[in-house]
Every structure is written in C-alpha cells, then in structure tokens.
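Asker: Using only what follows, build the 3D model:
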Amino acid sequence: MKRRILPFLIAAGLIIALLAGCGNKSGEDQLVKVRVGEVTRSLFYAPEYVAVAKDLFKAEGLDVELTTTFGGDKTMTALLTGGIDIALVGSETSIYVYQQGADDPVINFAQLTQTDGTFLVARDAGEEFQWEELKGSVFLGQRKGGMPQMAGEFTLKGHGIDPQKDLELIQNIEFANIPAAFASGTGDYVQLFEPQASIFEQEGKGKVVASFGVESGHLPYTVFMSKGSYIAENGETTQKFTNAIYKAQQWVAEHSAEEIADAVLPFFKDTDRDIAIKVIDRYKQQGSYALNPIVDEEEWNNLLDVMTEAGELAARPAHDALVNNSFAEHALD
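Answerer: This next block holds a predicted model:
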C-alpha cells in the first residue's frame, strides 16, 4: 500500500511546487508598469535611483521604466503626447504649459530636489571669491527660460549684478556642450551641474566658488509630475509611486554619501566613485535632496519670484492650481 501511495505523494508535491512557481510569476506579471521620463541623468536625482536600486517601487507593486529624455522641452512633449506617464523635471515647465491654456494641466505631486543644482565655476579663482569679480567678465550660462538660468540670474541680481549689462552673458550653447565650451577657453565663469563641476576641479580646469542652490533658496526645483487626467485615472498608482519616493528620500537622509554612491553607481558606469561621493556629499550638505515629497507653498512662491524676476511669468498661478500634495501627505502618514 505504501508503495502505491508514494508515487501519488511525489506527484502531488510536484504539482504544488509548480503551482507555487506559477503563482510567483503571476505576481510579477501583476506589477503595474509606469513610464518615467527624467529630464537628465544626474547624481542630483540620487533618491530616484535609490528607489529603483533598493526595489522600493517593486515593493509597492510597480514596474518603473526609466528613460532619460534630455531637456525640459523634450520631457514635457513626451508627457503631453503620452510617451511617458510621469515626468521628473523642473516645476517651471508645468507653469509654462499652464500659461499656454492647457485643457489638461500638468500637476506637481512629489518633489525630489529642493534647491538649484548648479555651481559657479571660475577659470582663475583667487583666495576669497567676491561676487563683484563677475562684473566685466564673460559668463557662460544656461538656457534662457530654464530653471538653472533663472536661478543664476536671480542670484546675480541679489548681489547687485545686472546679467544683461554688467557682464557678457552667453546662453546660446546647448546644455550638453557647455562643459566642452568652457574647457576649450570660452568664458571666465561657467554655471555647471555636478559631477562636471567637481571633475573640472579635479582636472585643474576651474574651481567651484559658489553654489546657486545655496544662494537662491528652497524651490520645487525637480518634481515628479503628470497630467491631471492621468492622476485622476491612476490615483492608486500615483500614491504607490509617491510612497516609494518618500522611502527613498528617507534612505538617502539616513545613509552616508559613500553608501548612497554605492547604491546609485550602476546608473553612472562612467563616473568615478570618489567623484560620486564628493558630489553626493556636496548636495547633502547644502540640503538639495528634499526630505519628503511635499511641495510647500513657500517654495512655490519662491519659484514664482525667480520666474518673475527673469521675466518668464505672465501671471502667478496659485499653489493649489498646479500642486497636489495629497499623495505626499498620505505617504508621510
């Protein structure tokens, strides 16, 4: 009798194992796909990569497909035409869409960075930098209307420098070509993101003398946003996405620059580990990484001030017109 039962027990065990395996696969298939377009690939966005590397999105039941869309205009075009579901880009882009009278406005729902991410690099720097030194110089800036350029001009004006009159402002060079232009001899000063600023320091091509992030204050500088219609139709997915981002922000806040660098370096295969650590530490020290996803009203108003000063704002959109903090607030509960 035992000999007859044994084959059935073995077969039953195999069937149970097979069903269990199928169940796991089914679980993976049930992940909700979310297409995210980031405006550039940058260590400035470290919490985003932590969320992927630490499987925080998967823990929320999401399969995030991350694409670098290279530029604010291209990122917003991809979002508006349905090429991506969520964009990581500066909040000013949502305002530009709003000013054009969009029927389906773009809504900011989870902040990632809360300061400008650029630095002032001098070709020949003295012992102690003074902002007046920029007067009469050639300044290699960023694209007109973009957040880096607006934050840069806002800072210059705050130090009594008129960027249109007191220096020669160059801002017709493509974002990707700005470092090469400076390295080849264009400009006395340049406004750069990391890690290029630290690389130039390492190579002796320039020296970081000031931080535009520190100078321009807290802003909703880089935010996850989507069309209002997508958020309305995918509220649960938006909430899960925001939950993962908040967990990543907490992880970044609680870990060292070395630990963060090791987590995100797979996304930056050509970046030296020591440079990555220096960059991340610099951003942590100046508070660039937001501690939570909430876009508060004070930051929003600071952004509007910067845009107004740059002459890029037709009217001041109310905070609640383009910001939905309900997902961020729930993530904190």
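
Asker: From here on, just use CA atoms for contacts and neighbour counts.
Answerer: Will do.

Asker: can you give me the strands in the stretch 201-333 of the chain?
Answerer: Assigned by DSSP state E, counting those that start in this stretch, the strands in the stretch 201-333 of the chain fall at 207-211, 222-227.

Asker: tell me the most buried of those strands?
Answerer: strand 222-227 (a mean of 26; mean count of other Cα atoms under 10 Å).

Asker: And that strand, what does it pack against?
Answerer: helix 72-80, strand 86-89, strand 106-113 (3 or more Cα pairs under 8 Å, 6 or more residues apart in numbering; DSSP states H and E).

Asker: what would these look like in JSON lines with mean neighbour count?
Answerer: Converted to JSON lines, these look like this (neighbours: other Cα atoms under 10 Å):
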{"stretch": "helix 72-80", "mean neighbour count": "19"}
{"stretch": "strand 86-89", "mean neighbour count": "28"}
{"stretch": "strand 106-113", "mean neighbour count": "28"}
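
Asker: quick one: which of these is nearest D162?
Answerer: helix 72-80 (25.7 Å; Cα to Cα).

Asker: Need the residues that contact that closest one.
Answerer: Residues outside helix 72-80 that contact it (Cα atoms under 8 Å, 6 or more residues apart in numbering) are 37-39, 69, 84-87, 89-90, 93, 146, 226-227.

Asker: got the angle for that helix vs strand 222-227?
Answerer: In terms of direction (axes from the mean of the first three to the mean of the last three Cα atoms, to 10 degrees), helix 72-80 departs from strand 222-227 by 40 degrees.

Asker: And helix 72-80, how far out from the chain middle?
Answerer: 15 Å (Cα atoms, centre = their mean, to the nearest Å).

Asker: Contacts only, for K269.
Answerer: For K269, the contact set (Cα under 8 Å, 6+ apart) is empty.

Asker: One more: A232?
Answerer: Per Cα under 8 Å, 6+ apart, neighbours of A232: none.

Asker: Can you tell me how far it is from M150?
Answerer: For A232, the distance to M150 (Cα to Cα, to the nearest Å) stands at 32 Å.

Asker: that older thread, could the strands of the stretch 201-333 of the chain go into JSON lines alongside distance to Y49?
Answerer: Output for the strands of the stretch 201-333 of the chain, formatted as JSON lines (distance: least, Cα to Cα, whole Å):
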{"stretch": "strand 207-211", "distance to Y49": "24"}
{"stretch": "strand 222-227", "distance to Y49": "14"}
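
Asker: for those strands, which one sits closest to A51?
Answerer: Of the strands of the stretch 201-333 of the chain, nearest to A51 by Cα to Cα is strand 222-227, at 13.4 Å.

Asker: neighbouring contacts of the closest one?
Answerer: With Cα under 8 Å, 6+ apart as the criterion, strand 222-227 contacts 79-80, 85-91, 104-114.

Asker: where exactly do the helices run in the stretch 101-250 of the chain?
Answerer: Residue ranges of the helices in the stretch 101-250 of the chain, as given by DSSP state H, counting those that start in this stretch, are 147-158, 178-183, 196-203, 212-216, 228-233, 235-254.

Asker: Could you also give me the structure for this second sequence? I'd like to compare it with the first:
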Amino acid sequence: MSPFKLIATAAAALLLTGAAAFAQAPEKKDVKLGVGGKALLYYLPLTIAERKGFFKEQGLDVEISDFAGGAKSLQGLIGGSLDVVTGAYEHTIRMQAKGQDIRAVLELGRFPGIVVGVAKAKADSYKSPKDLKGMKIGVTAPGSSTNMLVNFLLAKEGLTPQDASFIGVGSAQSAVAAIKNGQLDAISHLEPVISMLERSGDIKVVVDTRTEEGTKALFGGSNPAAVLYVKKDFIDKYPNTVQAVTNGLYKALQWIQKASPEEIAATVPEEYLLGDKSLYELAVKNSKPTYSQTGLISESGMKSTYDMLKQFDPELKESKVNLADTFDPRFAKKAAEVVK
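Answerer: Below you'll find the predicted structure:
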C-alpha cells in the first residue's frame, strides 16, 4: 500500500473513532439524581462513583439530591425535578401498576441488606413476627423499602401494615438515636446503622437480608434491592446519558468487589464513619455480599419482589404488571462490554 493510501486509511480510522466517540457522548451532561439515604451502605455504589470520579469520566456532571427515604426520591422523579434515581427495585413495579412507565436499568444490590431488629427492652418478649403487632417501628421513611419489608413480614403472619405504627427516622445518627432514646420498639434499617446498634447491644436482630441465606429464608428466593431507575421517555430521549450513568455505577460495583473494607472507608466522606472507622469497616464487611456482581436482575428476582408486594398491598393484589417492562437490561449488558 502506498504512503498516501496508508495516510488516508489512518485518517479514515481516526474519523470513524471520533464519530463513534461522539455518538456515545451523553446528550444531557447535567444530570439530576435522587437518592434516599446516600450515606447508607445500600447506596455505596453511588458514593463510590461520585468520589472516584466515575461519572466525570463518562462526561457527566451529576447533581445528587439526598432525601430521607426512597419514597421521596421517587416523588421527585415523578414530579420532574429529578432525571434518574437510585432506589429500591420494587418502586418500578408499583409505578408500572399505576401506569407510570418507570424502568430499572442497573441492579446495584442483589440482596436487600435490610435488617429488622427489636429494641432490647422488647427483646425477651419477642418470639415471632406476630409480636410486631402494636409496636412502634422505625423505618428510613414511610413507603420506603425498609417499610415494605416489614409489611411483608406482617402479611406472612396474617397481619396488615395497620397492625403496627411506622415512624420515619431517616438514616444514620437519627435512626441510632431513636432506638437509644427509647422512641421505638423495633427498627427496620440498613448498614451502618445496624452494625452500630448490634455492637452496642441495643437491638436483637430477628430478620437479616444481608446474606443470601437470610434473603431466601424470608422471601423464598432472591430479591433485588437498590437499582438505578428512570422514566421510559427519558431513556428514549437520552439513551447515551442513561448509558453513561449506568457505566459510572457499574464501574463502582466492580471497584467495590475488589476493594477492602479499609479502602472503602478511606474513600467515603468522613461523616459516613459516624465517628467510628472500625465499626464502619465491619458494616462494609457485612454488606459486601449484597452488591450485584453483574448489574442484571434475574427473572426469578423480579417475580419474587412482585409476589412479595401482592401479599400486603391491596392496589397490587389484582394487578397485571408485565415484569419485562420493569427492567431494561441493555444498559447493564453494554456497561459490562465497555467498562474496564
């Protein structure tokens, strides 16, 4: 091949590469993301993506709004003040049942990681979930996944959500204080709150979905937890943007798999440690099995969540949700190909 042809071929290759890169650039660089309780380990992949600059690498400027619970961030998405949300997968099923086309695009947590603990003052009298009847139970926020799990627990015993009182306690310090001050009889919460209350002896753990065994014991199978979800019309309008956000979070999942609890503790903001770095590292160790390894939600996991919601939610008992509409796997699959 002549030198001129070589140069022409190289130039064409560069143009194609540039065109491909341009085609993949996010259509919307400024993204508003909502989360309910960012400091909780349930949402660790989000904090890692932010702190390690993985969103910036994708050409994004992500503005994160942190709410008291996942139900609040869902409201922001529906209301139009947010573009995307990291929240519980179950919200996509609820919204589909209401005619709102909300879809998950990446699984962050394969187990809920939610723990139900009974306050030490009530621990001796607790024998089964039936004993939750009449209790004041702390949750991150009413309507959030921590609330839904207890609703399911009550339904398995023939009880309803109205048989207990649910109190939103937010995350971290406020949740710990609510138990220590005797404001609650029980709590349904996440790490690092649970490890702190366990170590101090303030609660007796009665349900634990931080492990595969505990998740199967409660649900009879897998149960996807935190996901990245978004409106279908946003996916259609900004597919490259959705892919870029997915890529950033997928890279965070891969980083978490390889990182030690010490490395993770050194990466998150100082205030996440609650003044006790070793405790936070213990909470990370307890939480590591919960994070998704593929970013993909299994069909059995979708069904398990839907079956759970039908147990206690009258609005969903007779619903006909097409579960394929609750998760779009294209973005997680693409992230696995392109993220290194």
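
Asker: quick revisit: columns distance to Q30 of the first structure on top of the helices of the stretch 101-250 of the first structure, output as TSV?
Answerer: Formatted as TSV, the helices of the stretch 101-250 of the first structure follow (distance: least, Cα to Cα, whole Å):
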stretch	distance to Q30 of the first structure
helix 147-158	38
helix 178-183	44
helix 196-203	40
helix 212-216	41
helix 228-233	18
helix 235-254	13
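
Asker: between the ones you listed, which gets nearest to R282 of the first structure?
Answerer: Using Cα to Cα, the helices of the stretch 101-250 of the first structure put helix 196-203 closest to R282 of the first structure, at 9.9 Å.

Asker: Would you mark the buried spots in that closest one?
Answerer: 196-200 (16 or more other Cα atoms under 10 Å).

Asker: What's the separation between whichever residue in the first structure pairs up with D307 of the second structure and A315 of the first structure?
Answerer: Aligned counterpart of D307 of the second structure in the first structure: D305 (TM-score structural alignment). According to Cα to Cα, D305 of the first structure stands 11 Å off from A315 of the first structure.

Asker: Can you tell me the closest non-neighbouring residue to the most centrally placed residue in the second structure?
Answerer: Centroid-nearest residue in the second structure, with Cα atoms, centre = their mean: A226, separated by 1.9 Å. Sequence neighbours aside, A88 is the residue nearest to A226 of the second structure in space, at 4.4 Å (criterion: Cα to Cα, 6 or more residues apart in numbering).

Asker: how deep is the match of D307 of the second structure tucked in, by neighbour count?
Answerer: D305 of the first structure: 15 surrounding residues under other Cα atoms under 10 Å.

Asker: same question, the one 3 residues further on
Answerer: The local packing count at T308 of the first structure equals 16, with neighbours defined by other Cα under 10 Å.

Asker: One more: the one 4 residues further on?
Answerer: Taking other Cα under 10 Å as the neighbour definition, E312 of the first structure ends up with a count of 17.

Asker: re earlier: out of the helices and strands packed on strand 222-227 of the first structure, which is closest to E65 of the first structure?
Answerer: strand 86-89 (10.3 Å).

Asker: what's near enough to touch the equivalent of T67 of the first structure over in the second structure?
Answerer: Structural alignment (TM-score structural alignment) places T67 of the first structure against S65 in the second structure. If you count contacts by Cα under 8 Å, 6+ apart, S65 of the second structure has them with 32-35.

Asker: if you look at these, which of them are in strands?
Answerer: 32-35 (DSSP state E).

Asker: export those residues to CSV and tack on neighbour count and distance to K72 of the second structure?
Answerer: Shown next, in CSV, are those (neighbours: other Cα atoms under 10 Å; distance: Cα to Cα, whole Å):
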residue, neighbour count, distance to K72 of the second structure
K32, 17, 14
L33, 24, 12
G34, 27, 9
V35, 27, 8
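
Asker: Show me which pair in those residues is furthest apart.
Answerer: Maximum distance among these (Cα to Cα): 10.3 Å, for K32 and V35.

Asker: what do those two both touch?
Answerer: Common neighbours of K32 of the second structure and V35 (Cα under 8 Å, 6+ apart) are 64-65.

Asker: any idea what K29 of the second structure aligns with in the first structure?
Answerer: Under TM-score structural alignment, K29 of the second structure pairs with V32 in the first structure.

Asker: count of residues packed around the nearest residue in space to its match that is not next to it in sequence?
Answerer: Leaving aside its sequence neighbours, V32 of the first structure sits nearest to L62 (Cα to Cα, 6+ apart; 4.7 Å). The number of residues packed near L62 of the first structure is 20, by other Cα under 10 Å.

Asker: likewise I95 of the first structure?
Answerer: Neighbours of I95 of the first structure (other Cα under 10 Å): 23.

Asker: again, but for the one 5 residues further on
Answerer: Residues near Q100 of the first structure, counting by other Cα under 10 Å, number 10.

Asker: Quick one: map G182 of the second structure onto the first structure.
Answerer: Aligned partner of G182 of the second structure by TM-score structural alignment: G185.

Asker: What's the local residue count around that match?
Answerer: 10.

Asker: For it, which residues are in contact?
Answerer: Here G185 of the first structure is in contact with no residue (Cα under 8 Å, 6+ apart).

Asker: Contact partners for A225 of the second structure?
Answerer: 87-90, 107-113.

Asker: nope, K334 of the second structure is what I meant
Answerer: By Cα under 8 Å, 6+ apart, the neighbours of K334 of the second structure are Q243.

Asker: That one pairs with which position in the first structure?
Answerer: Match for K334 of the second structure (TM-score structural alignment): H330.

Asker: any idea how far T237 of the first structure is from that match?
Answerer: H330 of the first structure is 13 Å from T237 of the first structure, by Cα to Cα.

Asker: Next: G287 of the first structure.
Answerer: 28 Å.

Asker: One more: V264 of the first structure?
Answerer: Relative to T237 of the first structure, and taking Cα to Cα, V264 of the first structure is found at 24 Å.

Asker: more neighbours, those two?
Answerer: V264 (22 against 18).

Asker: so G295 of the second structure makes contact with L108?
Answerer: Yes - using Cα atoms under 8 Å, G295 of the second structure is in contact with L108, at 6.2 Å.

Asker: Counting neighbours, what do you get for R4 of the first structure?
Answerer: 8.

Asker: cool, and the one 5 residues further on?
Answerer: Taking other Cα under 10 Å as the criterion, the count of residues near L9 of the first structure is 11.

Asker: elements contacting the helix or strand hosting it?
Answerer: Assigned by DSSP states H and E, L9 of the first structure belongs to helix 2-29. Of the remaining helices and strands, none touches helix 2-29 of the first structure by 3+ Cα pairs under 8 Å, 6+ apart.

Asker: Okay then, goodbye and thanks.
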